[in-house]
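J.: sharing a sequence plus its predicted fold:
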Amino acid sequence: MTGLPPALTVIPPNHPLVGRVSPPGSKSITNRALLLAALANGTSRLSGALKSKDTVLMAAALRQMGVTVEEPDATSFVVTSTGRLQQPDSPLFLGNAGTATRFLTAAVATVDGEVIVDGDEEMRLRPIGPLVTALQSLGIEASSPTGCPPVTIRGKGSFGEGRVEIDGGLSSQYVSALLMAAPLGDGPITVALSGNDIGARGYVDLTLAAMRSFGADVEQIDAGSWLVQPTGYQAADLLVEPDASAATYLWGAAALTGGKIDLGVAADAFTQPDAAAQAIIAQFPNMPAAIDGSQMQDAVPTIAVLAAFNNHPVRFVGIANLRVKETDRIRAVANELNRILPGLGTEEGDDLLVASDPNLAKKLAGRNALTRIETYHDHRIAMSFALAGLKLTGITILDPACTGKTYPQYWDMLAGLGVKLVPTA
């Protein structure tokens, strides 16, 4: 849909959603591959890639640093680089793209000169202090007065050498950022966790696989440390797999309507952590009473909306990191569930409790007023709560265009499955 209105009301289809949908390329893999291709000498071709706000911002930042990024079609990037990033003539603006911001904060330390990494108002509230501290321990001059972007890095053309410890409890992206920059060191670099906690460890595995695709020599020493050799990177061609986080909305839509949506790829073929959500969604309406979301964080809002219709209440645990995403997703999900029905969502510490009701649709059937879902500029809140509109009348998503961050075709996808969407003032 082009020219999206300020709000969209989802009309319950009252029939199973059936069809075939190809999810967009993985945002996580696309942004890793773009950066690694920019750090590689030669020309790399990325196919099946995601073109969305987050990846467009990453590509624009790389162009600012002398990298040629061409886009021959809707799902491809062709990246040509000398293997070294050049000093940009202005700050890198990365909106609210967490992957791009964290990854580039480490990578630009290899620039010979000063680089400022910045974002929008929401990004300026997202913590980056642990990564800045880790860079400083490598002898890199980096500063972030607020502990959030903007970050100023004064690089000397290399990433140093030795051992660097990082607290990965808030985000695995800090760990991935250091790992991806480490092959540009003066000598071997050991990246080690300073504690046992790490957000979504599976994304580090995703990083390691991408690094090896571009020629990195990285060895996992134990569960909390990795040895990276100073090999640099070699240009490579990479096929980006579909986005598992986007797939959760399709699995959820099928489960809620009793339909069947063919994604063209089996759940066990994904390498991304959020694919683990499929096994839980498949149990709907008898999903577990307790769900650990620590290793599939972006799937939690999707599952939480399904949980509203489950046969028994669901408690989500291990999700503290959701408080430092594009918005505080624990609070946002609870708030919007309660907008549907007071008491439906409850925050208990960093847990989220959903007071499921399998008769929710019948209970609210006579309600005529619109339920205007606040999305907090967060694509995942918008896409998840649109699923509630498949069962409930009046669900209206504010700022539907925010889905362009990772899934620009989201509303077209729903419409293509037979869901009616009504522009709303």
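T.: Done, it's in. Residues are numbered from 1 along each chain as shown.

J.: only C-alpha atoms for contact and neighbour calcs from this point on.
T.: Fine.

J.: would you map the strands across the stretch 51-200 of the chain?
T.: With DSSP state E, counting those that start in this stretch as the criterion, the stretch 51-200 of the chain has strands at 68-70, 76-82, 92-93, 112-118, 141-143, 151-156, 162-166, 189-193.

J.: can I get those in CSV including mean neighbour count and distance to L387?
T.: As requested, those are exported to CSV (neighbours: other C-alpha atoms under 10 Å; distance: least, C-alpha to C-alpha, whole Å):
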stretch, mean neighbour count, distance to L387
strand 68-70, 18, 35
strand 76-82, 22, 30
strand 92-93, 21, 32
strand 112-118, 20, 33
strand 141-143, 20, 42
strand 151-156, 21, 37
strand 162-166, 20, 37
strand 189-193, 23, 38
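
J.: which one of those strands lies nearest to R124?
T.: Each of those has some distance to R124 by C-alpha to C-alpha; the shortest is strand 112-118, at 7.6 Å.

J.: quick one on the thing from earlier: among the strands of the stretch 51-200 of the chain, which is nearest I397?
T.: Using C-alpha to C-alpha, the strands of the stretch 51-200 of the chain put strand 92-93 closest to I397, at 27.5 Å.

J.: can you give the contact residues for that closest one?
T.: Where contact means C-alpha atoms under 8 Å, 6 or more residues apart in numbering, the residues beyond strand 92-93 that reach it are 57, 61, 64, 115-120.

J.: structure two is appended below for comparative analysis:
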Amino acid sequence: MLSPLPPALTIVPPNRPLVGRVSPPGSKSITNRALLLAALADGTSRLTGALKSKDTTLMAAALRQMGVTVDEPDATSFTVTSIGRLQQPSGPLFLGNAGTATRFLTAAVATVDGAVIVDGDEEMRLRPIGPLVTALRSLGIDAICPTGCPPVTIHGNGSFGSGRVEIDAGLSSQYVSALLMAAPLGHGAITVALTGKDIGARGYVDLTLAAMRAFGAEVEQLDAGTWLVQPTGYSATDFRIEPDASAATYLWGIEALTGGRIDLGVAADAFTQPDAAAQAVIAQFPNMPAIIDGSQMQDAVPTLAVLAASNNRPVRFVGIANLRVKETDRIRAVANELNRILPGLGTEEGDDLVVAADPNLAARSRPARIETYHDHRIAMSFALAGLKLSGITILDPACTGKTYPEYWDMLAGLGVELQPTT
């Protein structure tokens, strides 16, 4: 065990194929959806295969503040008992930089009878939530958000209302998911409609709908951008959470970079999460396509970009403007850190990311201390570079605890030498 983690870790290239069996952690996206839906359901729900990480811990803590009993019988399970309604907390809900928890709860707490403040850390206070707040107001919900980013103050009246709500989901599909999950607690049917065709990672809306239906919601998709949700409330259920596809991209990347074989215990086509589409692209390494549309597999883009650095041809990533409003501006962060490895390797062109690519990168690169910007995906993706390039040091490796607390132990378990540094 690498605990506690040092301020920095230097990865020593293994110079051999990495082979082994690794079970990815549970899906963060599905875990946080299931936690919320179980909290909105009357009775006791048992969630298995769940992720225990910083983000899901923050969600569980917020639910406990609102009267929900959340027990943790083992390392991958939650038992959630609720009366089917959230109660007014005694203080603000602090959600760190957990985007899913913040957006989902901003809508859900509108069903509380009383005022609730949804807040986060300094990074979360820079992440936009204005479109969701505007949508809530259109339902007659008293929502106050002076900066367009958290904190948000919601004055709930015990119901999510009824009627039609329109949402601009160009920045994040999480706005749509937030409205959909709260809609069964309305006093009448609610129609959720997109105001345009653009939506970040539509596949995550499908995850939301599947989870809602598992907890008893009745949702009808009227067309590609409109859903009708009945005021059924939710019923407690036992729910199995699949492994995290975003985490799996690092394991597929390990295979590709080292010529190894990692048994994940689950086939790529068995995932329902959109990031699983990255496997087909990774499988083409070192001949990945010249243009990669990352719009529907956004969290996989940093992984793909690190692989692209050693590709046989340059790669342009398109459809990734939403990466600018993640935990950090990931387009800029990836470009910056690629250029630490080799100047000119990464370039921002508008909202595209162009990776110059150099199949001989291992011979030309230089030692680099990778700034992670408190972003777990920057840390985990650039650690892959260290499997081929000497001198890659990851700063603030503990930030991976947001979604993959065992990441460094996984690498060590595969035989990768990790040198603590300062």
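T.: Alright, I've got the coordinates. Just so you know, these numbers come straight off a predicted model, no measurement behind them.

J.: which residues are in contact with the aligned partner of T396 of structure 1 in structure 2?
T.: Counting by TM-score structural alignment, T396 of structure 1 corresponds to T393 in structure 2. By C-alpha under 8 Å, 6+ apart, the contact list for T393 of structure 2 reads 8-11, 367-370, 383, 386.

J.: so which helix or strand takes in T393 of structure 2?
T.: According to DSSP states H and E, T393 of structure 2 maps onto strand 392-395.

J.: cool, T44 of structure 2 as well?
T.: Using DSSP H and E, T44 of structure 2 falls within strand 41-48.

J.: now the angle between strand 77-83 and that strand, please.
T.: When axes from the mean of the first three to the mean of the last three C-alpha atoms, to 10 degrees is applied, the directions of strand 41-48 of structure 2 and strand 77-83 differ by 180 degrees.

J.: check contacts around the residue nearest to V314 of structure 1 when sequence neighbours are not counted.
T.: Closest residue to V314 of structure 1 apart from its sequence neighbours, by C-alpha to C-alpha, 6 or more residues apart in numbering: A289 at 4.5 Å. Each residue near A289 of structure 1 by C-alpha under 8 Å, 6+ apart is listed here: 312-315.

J.: just to revisit the earlier point, and the strands of the stretch 51-200 of structure 1: which comes nearest L414 of structure 1?
T.: With C-alpha to C-alpha, the closest approach to L414 of structure 1 among the strands of the stretch 51-200 of structure 1 belongs to strand 76-82: 24.1 Å.

J.: what is the closest one packed up against?
T.: Applying 3 or more C-alpha pairs under 8 Å, 6 or more residues apart in numbering; DSSP states H and E, we find strand 76-82 of structure 1 packed against helix 27-38, strand 40-47, strand 68-70.

J.: just put these in JSON lines and tack on distance to P149 of structure 1.
T.: Output for those, formatted as JSON lines (distance: least, C-alpha to C-alpha, whole Å):
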{"stretch": "helix 27-38", "distance to P149 of structure 1": "19"}
{"stretch": "strand 40-47", "distance to P149 of structure 1": "26"}
{"stretch": "strand 68-70", "distance to P149 of structure 1": "25"}
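
J.: please identify the most buried of those.
T.: Scoring those by mean neighbour count under mean count of other C-alpha atoms under 10 Å gives helix 27-38 as the most buried, with a mean of 26.

J.: how big's the offset between that one and structure 2?
T.: If you overlay the two and look at helix 27-38 of structure 1, the average distance to its match in structure 2 is 0.1 Å (mean C-alpha distance after the TM-score superposition for structure 1).

J.: now for the aligned partner of L414 of structure 2 in structure 1, how many residues are close by?
T.: Following TM-score structural alignment, the counterpart assigned to L414 of structure 2 within structure 1 is L417. L417 of structure 1 sits with 18 neighbouring residues when counted by other C-alpha atoms under 10 Å.

J.: and the corresponding residue of structure 1 for G156 of structure 2, what does it touch?
T.: In structure 1, the residue paired with G156 of structure 2 is G155, using TM-score structural alignment. With contact taken as C-alpha under 8 Å, 6+ apart, G155 of structure 1 is in contact with 108-115, 140-141.

J.: also A333 of structure 2?
T.: Shown here is A333 of structure 2, whose contacts under the criterion C-alpha under 8 Å, 6+ apart are 372-373, 378.
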